[in-house]
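In: how does the following fold in three dimensions:
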Amino acid sequence: MTPRPPRRRTPPPSLGRWTSAPLFPGRSAPAQRPSRRWALSTLAAAQAVAAAVVACRLARGRRRLPPLLPVPTADVTISVVIPARDEAARIGPCLRSVLAAPAVTEVIVVDDGSRDGTAEVAASLGAKVVTAEPLPGGWVGKQWALRHGVAAAVGEMVVTLDADARPAPGLFGALAGALGRYDLVSAGPRFVCDGALEQALHASMLATLVYRFGPIGQESPPPPHRVVANGQCTAFLRDRMLAADGFALVRDRMTDDVALARTLAGRGWRVGFLDAGDLLEVDMHDSVGELWREWGRSLPLRDVTGPGRQAADLAVIWLTGALPVLRLAAGRPTGLDVALLAMRLLLAGALRGSYREPGTGLLLSPLLDPASALRLTQATLRPVRTWRGRTYPAAGRGAPNPSRPAPDVGGAPDVGGGPSDLSSASDLSSASDVSGALDVSGGARTARPGRSGAR
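Out: Next up is the predicted model:
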C-alpha cells in the first residue's frame, strides 16, 4: 500500500491576522513585499496596544463619583470672579444667573483691557468691576486678571467662571460642599451647540480628551502629571490660593487651567474634576469655524506636556480614532477597526449627558475623528499663542525671574514662581497625557472668559 501523505494542519488565526487583514478584501491583493508586511504588522501591533490603553482609560468610568446635586445655600461666603476681555455681548446671561444665586456674596468682573464696553455692561447689571493693571511681561492676560480678582474678593471661597457660562443657582452651594473633600474643584458643564455639524465636531474633539485622560469624576485621583481641569468653572478657598499665589506659578501658560491643577496637585493639593452637567451650561463658540480655531488650538495641552507624551497622545488618537474611520471609508476595515468603531459609538452614546440637546451630531461625530486628529496634530506642531490682539512668547521665554517677586496687585503676596516652579512642582516640562473639557472678579476689567477664557 502506498502511504497517505501527512495532512497539513491549518494554524489557528493570530491576533496579527485579525488586526491587519481586511474584513472585506474584495479582489485578492497582490503578494506583498517583506518590508510592507513588516510595516503592516507593526502598525497592527501598535493599534492593538493603543486600543488596550484606551479601553483601560474608558473602563475607569465604571467607578465615577456621582454628579453634583443642587445645594441652594452655603456655610461660607462666596465671591464669584469672572475675567472678561471684550465680552459685552455675552456676559449678560452669566451675570444675571450669578446675581440671582442666594449663596453668592459678591460678583466681581475683572476687565482685562476690553474695547467693547464690557465693564459698563457688567456695572449696569450690578457686578463689582475691577480694572486690571497693565499686563506685565511674562504674564498671560487671564491669569493676571484672575490674580486681581482673587485679591479683590472678600468671600472665604472663590468661584471663577467664564463669561459664556450659565450656572444654575444650586451650583455654588454644591461646589462649597465639594471643597470639603478637595482643595481645588473644577466643574464639567453641559455644552450648548448650534446645529448638528457643530455638535459633531465638538463631540469628536471632546472624545480626544476622553481617549487621553478617561472620563471626569474618577474616584481614584490620577498622578499630578495626569490631572486635568476645566477653567470655565473652578472653586477654591481664597486664603489658601493667595498663600500659594497659584496664578503667578502658571503666569505664562496658555493652558492655564490644567497647568494650575497640575502644579497645585504636585504641591499636595487635592484636585477634583466633577460632573456638574445639571448645574452648569456653556455655549463656547458661535460657529463651526470658531470651534475649529479656538478650541482646537488648546486641545494638545502643549505647554504642559512634554514631547514624548505629545507623541504618544497623537499616536493613540490616530490609531484608535482616525485610522478605523479612514479604513472604513476605503472599504477595508480590519476586525480591530470594527471593534474600535463600536467602542467609539458607545462613547458617543455616553456623551449624550454632556449636551443640552443631544442630536444627530453625536451619532455622526466618529466620522469627524480624522479631522479632529488632524487639528490636534496641527496645533501640536504649530502652536498659536495669540489671543484678542495679544501675542505671547513661548512658555518660559520672557517670564518673570523666579527669584524676583511677582507684581503686587493689592492683597496677593509677593511670591515668586515662574516657569521653573511650574515644572518642578509637577514635572510639566516633560509629562502629561479632558474632557470637557475642557477660565474668570469688585472693580476689575477682565480678560475674555468666553471661548477660552481671558487671555
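
In: hey, let's count contacts and neighbours off CA atoms from now on
Out: Will do.

In: SS state for L376?
Out: Classification of L376 using DSSP: H, G, I helix; E, B strand; the rest coil returns helix.

In: enumerate every residue touching it.
Out: Contacts of L376 were listed using Cα atoms under 8 Å, 6 or more residues apart in numbering, and they are 296-297, 299-300, 314.

In: what's around S35, how many residues?
Out: For S35, the neighbour count with other Cα atoms under 10 Å is 9.

In: which residues of the stretch 101-250 of the chain fall in strands?
Out: 106-111, 128-131, 157-161, 165-167, 184-188, 190-191, 233-237 (DSSP state E, counting those that start in this stretch).

In: report all helices and strands that the third one contacts.
Out: Put plainly, it is strand 157-161. Counting contacts by 3 or more Cα pairs under 8 Å, 6 or more residues apart in numbering; DSSP states H and E, strand 157-161 is packed against strand 78-84, strand 233-237.

In: quick check: next helix or strand after the longest one?
Out: Translated: strand 78-84. Later in the chain than strand 78-84, the nearest helix or strand by DSSP states H and E is helix 91-99.

In: so that next one versus strand 106-111, what angle?
Out: 160 degrees (axes from the mean of the first three to the mean of the last three Cα atoms, to 10 degrees).

In: could you give the angle of helix 91-99 to strand 78-84?
Out: 170 degrees.

In: wait, V250 sits on L422?
Out: Yes - counting by Cα atoms under 8 Å, L422 is a contact partner of V250 at 6.4 Å.

In: find residues that contact each of those two.
Out: 259, 263.

In: so which residues of the stretch 301-450 of the chain form helices?
Out: 307-317, 323-329, 335-350, 360-364, 369-381, 419-426 (DSSP state H, counting those that start in this stretch).

In: and of those helices, who's closest to L58?
Out: Counting by Cα to Cα, L58 lies closest to helix 335-350 out of these; the figure is 8.7 Å.

In: which stretches in the stretch 1-150 of the chain count as helices?
Out: So, for the stretch 1-150 of the chain - with DSSP H, counting those that start in this stretch - the helices run 15-20, 34-59, 91-99, 118-125, 141-152.

In: now the other sequence, so there's something to compare against:
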Amino acid sequence: MTLLYRFDAAGVRGQDPQRVMANGQCFLCRRSVLAALDGYSGAKGSFCDDVTLARLAATKGYRVGFLDGAKLIRVRMYEGLKETWREWGRSLDLKDASYQGQLWGDLALLALTQGLPIIITPLLLTALIFGYNFLSLQIVLTLNLLLLLIRFALLLAVSPSYYRGEKVNLSSGLFWLSPLADPLAVIRIFISAFTRPQSWRGRLY
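Out: A predicted model of the protein is given here:
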C-alpha cells in the first residue's frame, strides 16, 4: 500500500521514467530490450533491481507498464511477521532507484499521509471531547479523517488483488485491519532508507 501513496496505480501509462514501478516477482522483458540494456548490469548494485532496471528502460525510451497480475500469478512473499519485518524493508524504500530529493519527498509523504493519521486522529478526537474546540484543531482533524477515509477506500480498491482463500478466517479478516499497521510500515521504510542491507534470504553482502 505504501507504493500506491508514492506512485500511480497499476495500469497507468506515460509516467515519468523516475516514477516507473516494477515487481520482480512477475517481470516480463523483451529479449531485445534486455540486450540493449546490457542485461542486468545497470542494476547489479541495486537492492531493488527490478525497479532500477524498469526505470533504466523507461529512461532509454522503452515503454514500461505496471499491471495487475492477480489473474496471472499468485505469490506469497513471506512466512511470518519476523521475516516480513526483516526482508520486506530491504528494498521498499527504493533508495537505489531514486534521487536523494525524491527519496526525502517520498518519506515525508508517507509519514504525513499514511503513518501519522491513524495515530493523530484519536488524539485529536480526545482533545475535541475534552472541549478543545478551536478552528485549527477542527481543520487538522477533518484533514486526518479524510486521509483515513482515503486509506480505507484504497484498501477496498486493492482487495481483489489479495488472495484470502474461499473460507472466511482470522487471516483474511486481518487484511481489513492492515491500516492499523501503517505506522510500523512507515517506520520500517525509514529504517531501510537510512541503512544498507547486510543479508537477504541467506545471502551476505
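
In: before we move on, back to that, so between V250 and L422 of structure 1, which is more surrounded?
Out: V250 (31 against 26).

In: which residue lines up with the more buried one in structure 2?
Out: Residue pairing (TM-score structural alignment): V250 of structure 1 is matched to A43 of structure 2.

In: wait, that match touches D49, no?
Out: Yes - A43 of structure 2 lies in contact with D49 (Cα under 8 Å); the separation is 5.1 Å.

In: ok, back up a step: pick the most deeply packed of the helices and strands packed on strand 157-161 of structure 1.
Out: Most buried of those, by mean neighbour count (mean count of other Cα atoms under 10 Å): strand 78-84, with a mean of 34.

In: sorry, back to before: quick one, which of the helices and strands packed on strand 157-161 of structure 1 is nearest to L363 of structure 1?
Out: Evaluated with Cα to Cα, those place strand 233-237 nearest to L363 of structure 1, the distance being 27.8 Å.

In: dump the residue contacts of A97 of structure 2.
Out: 18, 46, 48, 51-52, 55 are the contacts of A97 of structure 2 under Cα under 8 Å, 6+ apart.

In: that one pairs with which position in structure 1?
Out: Using TM-score structural alignment, A97 of structure 2 sits opposite V304 in structure 1.

In: before we move on, what about G65 of structure 2?
Out: Under the alignment (TM-score structural alignment), G65 of structure 2 maps onto G272 of structure 1.

In: neighbours around the residue nearest to that match when sequence neighbours are not counted, how many?
Out: Nearest residue to G272 of structure 1, sequence neighbours excluded (Cα to Cα, 6 or more residues apart in numbering): V185, at 4.8 Å. V185 of structure 1 has 25 neighbours, counted by other Cα under 10 Å.

In: now R31 of structure 2
Out: By other Cα under 10 Å, the residues close to R31 of structure 2 number 10.

In: again with A45 of structure 1
Out: For A45 of structure 1, using other Cα under 10 Å, the count is 16.

In: quick one: what's aligned to it in structure 2?
Out: Aligned partner of A45 of structure 1 by TM-score structural alignment: none.

In: A45 of structure 1 contacts G16, correct?
Out: Yes - using Cα under 8 Å, A45 of structure 1 is in contact with G16, at 7.1 Å.

In: okay, and which of the contacts of A97 of structure 2 map to helices?
Out: Counting by DSSP state H, those place 51-52, 55 in helices.

In: which parts of stretch 151-160 of structure 2 are buried?
Out: 151, 155 (16 or more other Cα atoms under 10 Å).

In: in structure 1, which residues correspond to that stretch?
Out: The aligned range for stretch 151-160 of structure 2 is 344-353, by TM-score structural alignment.

In: do you know how far G173 of structure 2 is from Y163 of structure 2?
Out: 12 Å (Cα to Cα, to the nearest Å).

In: then R90 of structure 2?
Out: R90 of structure 2 sits at a distance of 23 Å from Y163 of structure 2 (criterion: Cα to Cα).

In: and T113 of structure 2? What does it align with in structure 1?
Out: Aligned counterpart of T113 of structure 2 in structure 1: T320 (TM-score structural alignment).

In: residues contacting the spatially closest residue to that match that is not a sequence neighbour?
Out: Distances taken as Cα to Cα, 6+ apart place A51 nearest to T320 of structure 1, at 6.0 Å, with adjacent residues excluded. Neighbouring residues of A51 of structure 1 by Cα under 8 Å, 6+ apart: 316, 319-320, 340.

In: in those, which residue is surrounded by the most others?
Out: T320 (28 neighbours).

In: so that residue touches V53, yeah?
Out: No - between T320 of structure 1 and V53 there is no contact under Cα under 8 Å: 9.8 Å.

In: give me the aligned partner of C26 of structure 2 over in structure 1.
Out: Counting by TM-score structural alignment, the partner of C26 of structure 2 is C233.

In: as CSV, the helices of the stretch 1-150 of structure 1 with distance to G308 of structure 1 would be great.
Out: Shown next, in CSV, are these (distance: least, Cα to Cα, whole Å):
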stretch, distance to G308 of structure 1
helix 15-20, 26
helix 34-59, 15
helix 91-99, 39
helix 118-125, 41
helix 141-152, 27
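
In: pick the most buried one from these.
Out: By mean count of other Cα under 10 Å, the helices of the stretch 1-150 of structure 1 have helix 141-152 as the most buried, with a mean of 30.

In: right, I'll call it a day here.
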